[in-house]
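Novice: from the sequence below, what's the structure:
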Amino acid sequence: MTGGPVTASPLVWNDTVYIGSQDGRFYALKAKKWGERWSFDAGSPIQYSGAIENGMLFFHTRDNVVYALDARSGSLIWKRKVDNWISSPPIAYGGRVYLGVYDKKIYILDQRSGKIRDRIPMKTEIGGVLYICTQGVLRPLQPMNQAEGIRKRIPFSQSYPVIANGYIFIGSRKGALHVLSQSDWHEVFSFSVGGGVDSTPAVYDGMVYFGSYDGYVYALAGKSYAEKPSQGIKGQGRRCFVIGRSAVYDRPEGEVIAYVNDGEILPLYEEQNGWYRVKLPDGSFGWMRSAMPIGRSEHDLLIPEGISKLDTLKLKLGGEFPIWSPDGEAVVYPLRTKLKGQYWHADEIWVTFPETGKSQKLCSASIYNPYLSWSLDSKWIAFETYDSNVSHIWVVSRDGTDLRRVTKGEAPSFSSKAHRITFRRRRELVDSVWVVNIDGSGLRRIKTILIMGTPQQYLYLLPPRWSPDGRIIAVGTDGEYYQSGEAKILLLGVQGGVESKIIHSRSKKVSEISWSPDGRYLAYVLSGNPGVRPDAPIDKRLFLLDIRTQNVITFNHTSPTWSPDGRFLAFMEHDDRAGINWKVWIYEVNTGRKQLLLVSRGDLSKLEWMPDGRLCLWVTGKYIRGGRYRPAQTTGYIL
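Specialist: Just a heads-up that it's a prediction; the model follows:
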């Protein structure tokens, strides 16, 4: 297994399989048995196959850097950055490397030095074949293949077929390698894997190699392809989940004998002072340190040893964006049962009481902002309605007997100290932050924010967040508010004598602001990048700011939630590999220790640490089920 999805096609040379992965590594694997010869960390995802000539391996990464390695040792010979996207594999021929560069240029590099010899517009001849470049893709002008005809036989195929030994091999996004008879294109069998297969298979010395979105590189062998081969070992008894790219030793503190990548699941045979004795895919044994022993698999969750109980809480069908009450006795949520329309919209607010399992409708309302807020005493819920082009702040009592319209405004959030609400009002080029009591008294504007950038259409605003002592309000302002295009977090003093501060970023959007219980730390998520660069990161990052020291720690990706005592921050990290999906981490603030709590093979919506110290994992299902749009089912898994 590699550390990311594999979309690149394998290349076989000198009894070695060469393949790049989205984890940013290029691997040289043994062709006849499991194991690495070497791997090279390029630091950026590799989407396309490499090319070999004169004992040199050439490939490029998503940040537009071209590499030349010694194919035998993996040592770097040179690297060269080009000025735009490369959207197809390199071609190595006659001492040159040819690249298609967005949108219609062909770069020709010297194989030995990496020097750019020429930049040719649109077309060139390589080995007697005329190639053209469009949209950064370098391809023959008149390809001589039957790829499209074969693809039509295989649903959801983006792979190119390979013909060998009387068979056609082609992958599909349904998660399989298909083997067809060359004579009549009849399917002989299909080999299912854990993710889509976009890569073009490679055939070498009676074996077929291909990569998958599940992160694995597969090798199938056999004199006849009429029988489905084995998919490798499956652990009996105890198993462990490998964390990060990990060395495997012949004994604790001994010699390194192999490397295994993050996400590999191995049979676990012994533990010794933090060391784990595992069985490798080739049948050999070794010791490693970075692993999570798996206790059991339940509800698509890989649950570690030591967690014995997993409670389940199902909300009323259509419930989404749930939030626990501060006393831990109730869950409130908007109910979305009508799925028509362009925008997310709910018509009711409901509450579920886990102790009894009963659910109750609190009120009807026209809701486009799904974020609700509990009062500290768990007696009131604040929410926003939108009707007749006007947004209002409302509160409803926990039992539904008291419903009050408080004021005009958006994105309400209850104070951590009293029955006060902070909210926003946005009108054209001005946003503002306000506070008000739930009876409508004490209305006061805290801050006016001019929108100096390019305003974007929005469905709803994200609520400001009170500090635990009620003295500061943190509000996220996206890049559209500023000429720089860079988002900021404003820390606004609610009372006199409290200095307001600005937290700068280099991203477009800020969300999921969360204070630690003692008010010392602020967690928040940044996403987007104001620079239009080929190598610009676009995924989410979770930031943890120490308010006192201004030190910042960065994690991947989202949904920060604090333990009640403030010692731990839990968060979710998305994994692009099919079959893993999400990892849940626990970070201990005082020690800086990060521990993998569990792995989800299914979808996770968010995490929520409950007042009694348990952690709730919320899962909201998809709308399309059985070929029809249906209200979502949200389930909480509590551990």
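Novice: could you use CA atoms for every contact and neighbour count after this?
Specialist: Fine.
Novice: and the longest strand that the chain contains, what other elements does it pack with?
Specialist: Determined from DSSP state E, the single longest strand within the chain is strand 358-367. With contacts taken as 3 or more C-alpha pairs under 8 Å, 6 or more residues apart in numbering; DSSP states H and E, strand 358-367 sits against strand 346-353, strand 380-387, strand 390-397.
Novice: now those strands in a markdown table, with mean neighbour count?
Specialist: Formatted as a markdown table, the helices and strands packed on strand 358-367 follow (neighbours: other C-alpha atoms under 10 Å):
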| stretch | mean neighbour count |
| --- | --- |
| strand 346-353 | 21 |
| strand 380-387 | 22 |
| strand 390-397 | 20 |
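Novice: run this one through as well so I can compare:
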Amino acid sequence: MKRFLATLPFYFFLIFSYSALSQKNNAEIINSFSDRIFEGKGYHPISTLKWKYKTDGRIFSSPIAKNGIVYMGSEDGFLYAIEEKSGTAKWKFKTNGAIHSSPSILDNIIYFGSFDGNYYAVNTKDGKLIWKFKTGGEHWIGENGRWGMKPETQYMDDLWSFYISSPVVYKNGKSALVLFGSSDGNVYSVDAKTGNLKWKFKTNGPVHGTPVIDKNKIYIGGWDATLYALNVEFGKEIWHFATGTQMGFTGIQSSVAVSDGKVYFGAREPFFFALDAETGKQIWKYNAENSWILSSAVIRDNTVYVGTSDTYALLALDAKTGAEKYRFKVNGYVYSSPAIAGNTIYFGDFTGNFFSLDLLSNGKTSNFISTDNRKQFASSTLKNDLLDFQYAGQNDDLSFYDNNKKVMDRFYQLGSIVSSPFISNNTIYFGSADGYLYAYNLEK
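Specialist: Here you go, the predicted model:
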């Protein structure tokens, strides 16, 4: 029997039915989704825990490491700088909002956004503010009576909108730009050293997607369900591609991957797309079986790897045709974007498991670790060790928004992993909804 699409509240199914980053440029690009390969080929499974660092909020931000320091944001409003060897905090920088944006680094400056409505540039050496840029305000997507939930007069934040846009640094010669989207509907380009506005581009909805730059183009999508290709220097539209807008299946949260003249990305419309990078014309699309694709894809050896929500899988797709090569099944939603090292791909799921998969095994060789919270709460939260929205609802009326929120909080208690991993010095780092940044050794 087909599993209910648990990324939508159960009530939604009473009123609807369904049918069954690896980019290279002439200019330098610095962002937290860049290629994360470390020394040595072969399979490098997860080994022992090196350390874990506790914050006072859930972690949705993805870490980045440079010069022996790993940086990440937390829902507690701090950006943390933590020593890679010891797991000891070197400094932390306070904002006035949750940090769901992932940081990027250029030279000795780290850039990130906060729900206080500002994007920041901070000195990596001492954690001192260099500049901040105020947007028109950052907020979740939401509406009264979202998706028909009750009460219809209540304003409801989208429960599956985990991120705001993460900044990307673009360096071309002596100049450098910081590019990011905003909940105010704009894509911004600011001077990397001063924070002065260079240009902005207006879309038709909040932009929580993260930019990717290839050659002279910036690619970014948002809640208007449209992917835009803009000129990186001037912000002029080159082309746009519209995805579907059916209720519950609207919006682009992932970043693109660019390879061999193609742009790859997923959306809440349950498809994964391949477009021509020059024209924006669709080459192929993959039917994700009513499953959102919020994960950003990575590409290796003509294979696209990307996570799905309700089919609980990491997909391996043929980059040329979109044909499914295989799927690796896990225990819950895969919103974490994968990272590759050697012949191994790493990613987390919403139940608090973190996986390593041998890319040469066609999904047959893998290992995983679980958060401590998952070990503690899995038996009471999961059904047969799988995420099940109705089961976790404990007979609550899921036509009410507040009951859906309670289910999500139960899932978060497992230590859900929507933070994407970063690999440095044979160590893999990822954040969890249990508030910990984890550092695990990888087998050499």
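Novice: check which residues of the longest strand of the first structure are buried.
Specialist: S359, K361, L362, C363, A365, I367 (16 or more other C-alpha atoms under 10 Å).
Novice: wait, the last one sits on V390?
Specialist: By that I understand I367 of the first structure. No: shown here, I367 of the first structure and V390 do not form a contact pair, counting by C-alpha atoms under 8 Å, at 11.7 Å.
Novice: just to revisit the earlier point, so how much does the next helix or strand after the longest strand of the first structure differ from the second structure once superposed?
Specialist: Under the assignment DSSP states H and E, the closest C-terminal helix or strand after strand 358-367 of the first structure is strand 373-374. On superposition with the second structure, the mean distance recorded for strand 373-374 of the first structure (mean C-alpha distance after the TM-score superposition for the first structure) is 2.4 Å.
Novice: read off where the helix or strand containing F273 of the second structure ends up in the first structure.
Specialist: For F273 of the second structure, the host element (DSSP H and E) is strand 271-276. Matched against the first structure by TM-score structural alignment, strand 271-276 of the second structure falls on residues 488-493.
Novice: mind listing what's buried in that stretch?
Specialist: Buried, per 16+ other C-alpha under 10 Å, within stretch 488-493 of the first structure: K488, I489, L490, L491, L492, G493.
Novice: export the residues you listed to a markdown table and tack on distance to E573 of the first structure?
Specialist: Listed next are these as a markdown table, based on distance: C-alpha to C-alpha, whole Å:
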| residue | distance to E573 of the first structure |
| --- | --- |
| K488 | 23 |
| I489 | 23 |
| L490 | 26 |
| L491 | 27 |
| L492 | 30 |
| G493 | 33 |
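Novice: how about the contacts made by D300 of the first structure?
Specialist: With contact taken as C-alpha atoms under 8 Å, 6 or more residues apart in numbering, D300 of the first structure is in contact with S600, R601, G602.
Novice: filter those down to the buried ones, PyMOL style.
Specialist: For the buried members of the contacts of D300 of the first structure, the matching PyMOL selection, counting by 16+ other C-alpha under 10 Å, is:
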select buried, resi 600+601
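Novice: re earlier: just curious, which of the buried residues of strand 358-367 of the first structure is nearest to I120 of the first structure?
Specialist: I367 (56.1 Å; C-alpha to C-alpha).
Novice: quick one: map the closest one onto the second structure.
Specialist: Match for I367 of the first structure (TM-score structural alignment): E138.
Novice: what's next to stretch 314-330 of the first structure, contact-wise?
Specialist: 331-337, 350-355, 359, 370-378, 608, 610-612, 620, 631-636.
Novice: list the buried residues in it.
Specialist: For stretch 314-330 of the first structure, the neighbour count (16+ other C-alpha under 10 Å) marks 314-316, 318-326, 328, 330 as buried.
Novice: what's the farthest-apart pair in those residues?
Specialist: G318 and P326 (23.1 Å).
Novice: where do the helices sit along the stretch 51-200 of the first structure?
Specialist: Secondary structure of the stretch 51-200 of the first structure by DSSP state H, counting those that start in this stretch: the helices cover 147-151.
Novice: picking up where we left off before, could you save the buried residues of strand 358-367 of the first structure as a markdown table and add columns showing distance to R548 of the first structure?
Specialist: Below are the buried residues of strand 358-367 of the first structure laid out as a markdown table (distance: C-alpha to C-alpha, whole Å):
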| residue | distance to R548 of the first structure |
| --- | --- |
| S359 | 43 |
| K361 | 44 |
| L362 | 41 |
| C363 | 43 |
| A365 | 42 |
| I367 | 38 |
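Novice: I'd guessed L129 of the second structure sits against Y120; true?
Specialist: Yes: L129 of the second structure lies in contact with Y120 (C-alpha under 8 Å); the separation is 7.5 Å.
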